[in-house]
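> Sequence and predicted structure, then a few things I'm wondering about:
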Amino acid sequence: MPTAIPLGAPIWADANTPDLARDLDFYMRLFKWSSFDTGEEFGHYTELCLGSTVSVARAVGGLAPNPPGDANALSAWGVAFHVADCFQAAADAEKLGATMVSHPVRVGDDLVYAAMKDPDGGAFGLFEPMSEHVGFTAFDEPGAAVWFEYVYDGAPVEAMQFYSELLNWSLKVPESDDPPHDDAPYVELWTHETHLLTSATVEFGGARMALGPEVKMQPHWLVCFGTDSVDLTAAKAVDYGGRVAVAPVDDPGGRMAVLVSPTGAHFTIMSSKKQGNEG
């Protein structure tokens, strides 16, 4: 297998953008990312990395310029999940009630990708790696993705049944004596990791009921990036042309805030995350 990322786990995150130059300036200043343009052949898809040179760069995500037919679409972050066979997974997803937005397509010699919408309308991707050079190579540290959260105007555990069946996730509802998560129903998301004769479940995210203005939004995945200081990063985001959608607050998983890029993409910043293993 070309990646150590477990099957079913998030393997990539990226955002579309109507203004690549503006977004690059925002994110590179906010997270100290570097960028690498894949060129005209791939629509100037731009990889975002920690590290300033190709030899040391570690990938955290990507930015995709909007296609000419939808040039002014608002920016949005999306999450793709690791599958062994993208064609089979896309077919299975449709049988479970998902909608195929774009059929599986091979991208160079690196991966096969399909864009989907779950039965509740939330967008996600299916990602079959064919090279060890794709997927996250930086994770769970400042400037990289640390957590993934699904926001849904309804019972989270019901929304997650689709993903559980498709991607073999385990769902865990926190015990009654666990700290409340924003006083809203919550379900933890775990995927399975196998090493030789041992196996474990790894927590990578959660799903919660939408709150306040989120109720009017389509169900969606939030990408959560790590930072050493949530408050300072939120203040810098405003200085760099973004805005704060949810002000910094202490959460059971750590301090967090929801930010919005200059072109409209919502994402979360977190000081830490809940993490653990179960045998």
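Great, that's in hand. Residues are numbered from 1 along each chain as shown.

> Could you use CA atoms for every contact and neighbour count after this?
Noted.

> residues touching residue 272, list them.
With contact set as C-alpha atoms under 8 Å, 6 or more residues apart in numbering, residue 272 has these partners: 146, 226, 227, 253, 254, 255.

> Now do the strands in the stretch 101-250 of the chain.
With strands called from DSSP state E, counting those that start in this stretch, the stretch 101-250 of the chain shows them at 111-117, 123-129, 145-152, 170-172, 186-195, 198-209, 220-226, 243-251.

> ok, back up a step: which of the contacts of residue 272 count as buried?
Neighbour counting by 16 or more other C-alpha atoms under 10 Å classes 146, 226, 227, 255 among the contacts of residue 272 as buried.

> Just send these back as JSON lines, with distance to residue 162 too.
Formatted as JSON lines, the buried ones among the contacts of residue 272 follow (distance: C-alpha to C-alpha, whole Å):
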{"residue": "146", "distance to residue 162": "23"}
{"residue": "226", "distance to residue 162": "28"}
{"residue": "227", "distance to residue 162": "31"}
{"residue": "255", "distance to residue 162": "29"}
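
> Which pair in the residues you listed has the greatest spatial separation?
Across those, the longest distance by C-alpha to C-alpha is 12.7 Å; it joins 146 and 255.

> roughly how far out does stretch 68-88 sit from the chain middle?
Offset of stretch 68-88 from its chain centre (C-alpha atoms, centre = their mean, to the nearest Å): 11 Å.

> cool, and stretch 228-245?
Distance of stretch 228-245 from its chain centroid, counting by C-alpha atoms, centre = their mean, is 19 Å.

> which residues sit against that stretch?
26, 29-30, 142, 227, 247-248, 255-262, 266, 269-271.

> alright, now check it against this:
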Amino acid sequence: MKPVGQARPGFPCWVSLAARSLQAAQEFYTAVLGWTWRSTGLDEEFRTALFGGAPVAGIGELANSLRGAVAWTPFFAVADADATAARIHERGGTVGVGPLAFGPDRRAALAADPDGAVFGFWEGEALPGWAAEPDSAPAWLELRTRDAFAAALFYGEVFGWAAPEGPCSVEYENDEVIVGEAERKLAVIRGGAVEQAPDPRVRPRWYVHFRVPDVTAAVAAARAAGGTVALPPAPSAAGRQATLRDPDGGLFTVTAA
């Protein structure tokens, strides 16, 4: 896979799915999102999803010995994976895997924030993904958590969003934290208001929103391909969207382009 240069620290740089069956996942996401596929060159159990010829996501197959939940995971670019891991530990998060080397110039790790939402971080040359091709890659990321303000502090300190010269703009508005660049929304953190106690019913997790030309058609294709609808099509501040579940249980959101 050809790199596209150094990823910008603090920015989302990739999303990936750990599926129970690589072949079944490819068939489902081809039907719903119109993706095509190519080998990553790293392992036969990993594939890169393409849309319009541009890489948008990665899918790998879970080892038979692993029984973890199937989920989409966002990755954020960092300048130093070891320093990032240390900041995560210092701020109450955990690093479950890595940092591991992927070739001579890339390292990646999986972590969880203090409330348990899983995310990854990536050091080195960027995989060609949504940071390089924003018009064809995932629309944006959304963290649904118990306390948006606390989560924003954690991620802001881990990824440098809180720094005066940080890479992103961070705004707190209507109980949401919006992370962006110019007019482009990169991530939204949603949770309870500052004056409210955290909601224990919320299971914190990151959601990936994929652009589609027709939300209704994507929902119909998901049902026909064996998926289910977690949240039916409805208008939102970001446009019409629906949250779907693939046959393995992986949640994702489709958003009108």
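Ah, there it is. Note that the structure is predicted; figures quoted are calculated from it, not measured.

> Fetch the TM-score of the aligned pair.
The TM-score (TM-score structural alignment, normalised by the length of structure 2) is 0.85; 241 aligned residues with a C-alpha RMSD of 2.4 Å.

> ok, back up a step: what is in contact with residue 146 and residue 255 of structure 1 at once?
With C-alpha under 8 Å, 6+ apart as the test, residue 146 of structure 1 and residue 255 both reach 270, 272.

> Specify, as a residue range, where stretch 245-260 of structure 1 falls in structure 2.
Across structure 2, the stretch matching stretch 245-260 of structure 1 (TM-score structural alignment) is residues 230-245.

> what about that stretch, start to end distance?
One end of stretch 230-245 of structure 2 sits 6 Å from the other (C-alpha to C-alpha, to the nearest Å).

> buried set for that stretch?
Residues of stretch 230-245 of structure 2 classed as buried: 233, 240, 241, 242, 243, 244, 245 (neighbour count, 16+ other C-alpha under 10 Å).

> Quickly name whichever of those is closest to residue 108 of structure 2.
Ranked by distance to residue 108 of structure 2 (C-alpha to C-alpha), the buried residues of stretch 230-245 of structure 2 are led by residue 245 at 26.4 Å.

> what residues are up against that closest one?
With contacts defined as C-alpha under 8 Å, 6+ apart, the neighbours of residue 245 of structure 2 are 227, 228, 229, 230, 251, 252.

> thinking again about what came up before, mind giving me a markdown table with the strands of the stretch 101-250 of structure 1 and columns for distance to residue 7 of structure 1?
Shown next, in a markdown table, are the strands of the stretch 101-250 of structure 1 (distance: least, C-alpha to C-alpha, whole Å):
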| stretch | distance to residue 7 of structure 1 |
| --- | --- |
| strand 111-117 | 14 |
| strand 123-129 | 10 |
| strand 145-152 | 16 |
| strand 170-172 | 13 |
| strand 186-195 | 7 |
| strand 198-209 | 11 |
| strand 220-226 | 18 |
| strand 243-251 | 28 |
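
> per the alignment, residue 160 of structure 2 corresponds to what in structure 1?
Under the alignment by TM-score structural alignment, residue 160 of structure 2 pairs with residue 168 in structure 1.

> Revised request: answer the last question for residue 62 of structure 2.
Using TM-score structural alignment as the criterion, residue 62 of structure 2 maps onto residue 66 of structure 1.

> now do residue 150 of structure 2
Alignment note (TM-score structural alignment): residue 150 of structure 2 maps to residue 158 of structure 1.

> circling back to that earlier point, go through the buried ones among the contacts of residue 272 of structure 1 and say which is closest to residue 114 of structure 1.
Of these, the one sitting nearest to residue 114 of structure 1 (C-alpha to C-alpha) turns out to be residue 146, at 23.4 Å.

> Now do the contacts for that closest one.
Shown in contact with residue 146 of structure 1 (C-alpha under 8 Å, 6+ apart): 139, 140, 204, 224, 225, 226, 270, 272, 273.

> Sketch out the helices for structure 1, chain order is fine.
For structure 1, applying DSSP state H gives helices covering 20-31, 86-95, 156-167, 230-239.

> mind giving me TSV with these and columns for distance to residue 189 of structure 1 and mean neighbour count?
Putting the helices of structure 1 into TSV (distance: least, C-alpha to C-alpha, whole Å; neighbours: other C-alpha atoms under 10 Å) gives the following:
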stretch	distance to residue 189 of structure 1	mean neighbour count
helix 20-31	26	18
helix 86-95	18	18
helix 156-167	9	18
helix 230-239	24	18
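
> now for those helices, which one comes closest to residue 42 of structure 1?
Minimum separation from residue 42 of structure 1 across those (C-alpha to C-alpha) falls at helix 20-31, 14.3 Å.

> contacts for the closest one?
For helix 20-31 of structure 1, the external contacting residues (C-alpha under 8 Å, 6+ apart) are 17, 33-35, 63-65, 143, 233, 236-237, 240-242, 261-263.

> Same check on stretch 91-105 of structure 2?
Stretch 91-105 of structure 2 has contacts (C-alpha under 8 Å, 6+ apart) with 81-82, 85, 88-89, 107-116, 123-125, 154.

> Check stretch 186-193 of structure 1 too.
6-9, 156-157, 168-174, 199-209.

> at 6 Å what do you get?
Stretch 186-193 of structure 1 is contacted from outside by 6, 157, 169-173, 199-203, 205-208, using C-alpha atoms under 6 Å, 6 or more residues apart in numbering.

> Over to stretch 82-95 of structure 1?
The contact list for stretch 82-95 of structure 1 (C-alpha under 6 Å, 6+ apart) reads 7, 8, 9, 11, 104, 127, 128.

> what's the spacing between the third one and residue 191 of structure 1?
Using C-alpha to C-alpha, one obtains 6 Å as the distance from residue 9 of structure 1 to residue 191 of structure 1.

> Give me the more crowded residue out of the two.
Set residue 9 of structure 1 next to residue 191 and count neighbours by other C-alpha atoms under 10 Å: residue 9 wins out with 24 against 21.

> Which position in structure 2 pairs with the more buried one?
In structure 2, residue 9 of structure 1 lands on residue 11 (TM-score structural alignment).

> what's near enough to touch that match?
76, 77.

> what two of the contacts of stretch 82-95 of structure 1 have the greatest distance between them?
9 and 104 (18.4 Å).

> quick one: which of the buried residues of stretch 230-245 of structure 2 is nearest to residue 67 of structure 2?
The closest of those to residue 67 of structure 2 turns out to be residue 245 (C-alpha to C-alpha; 17.7 Å).
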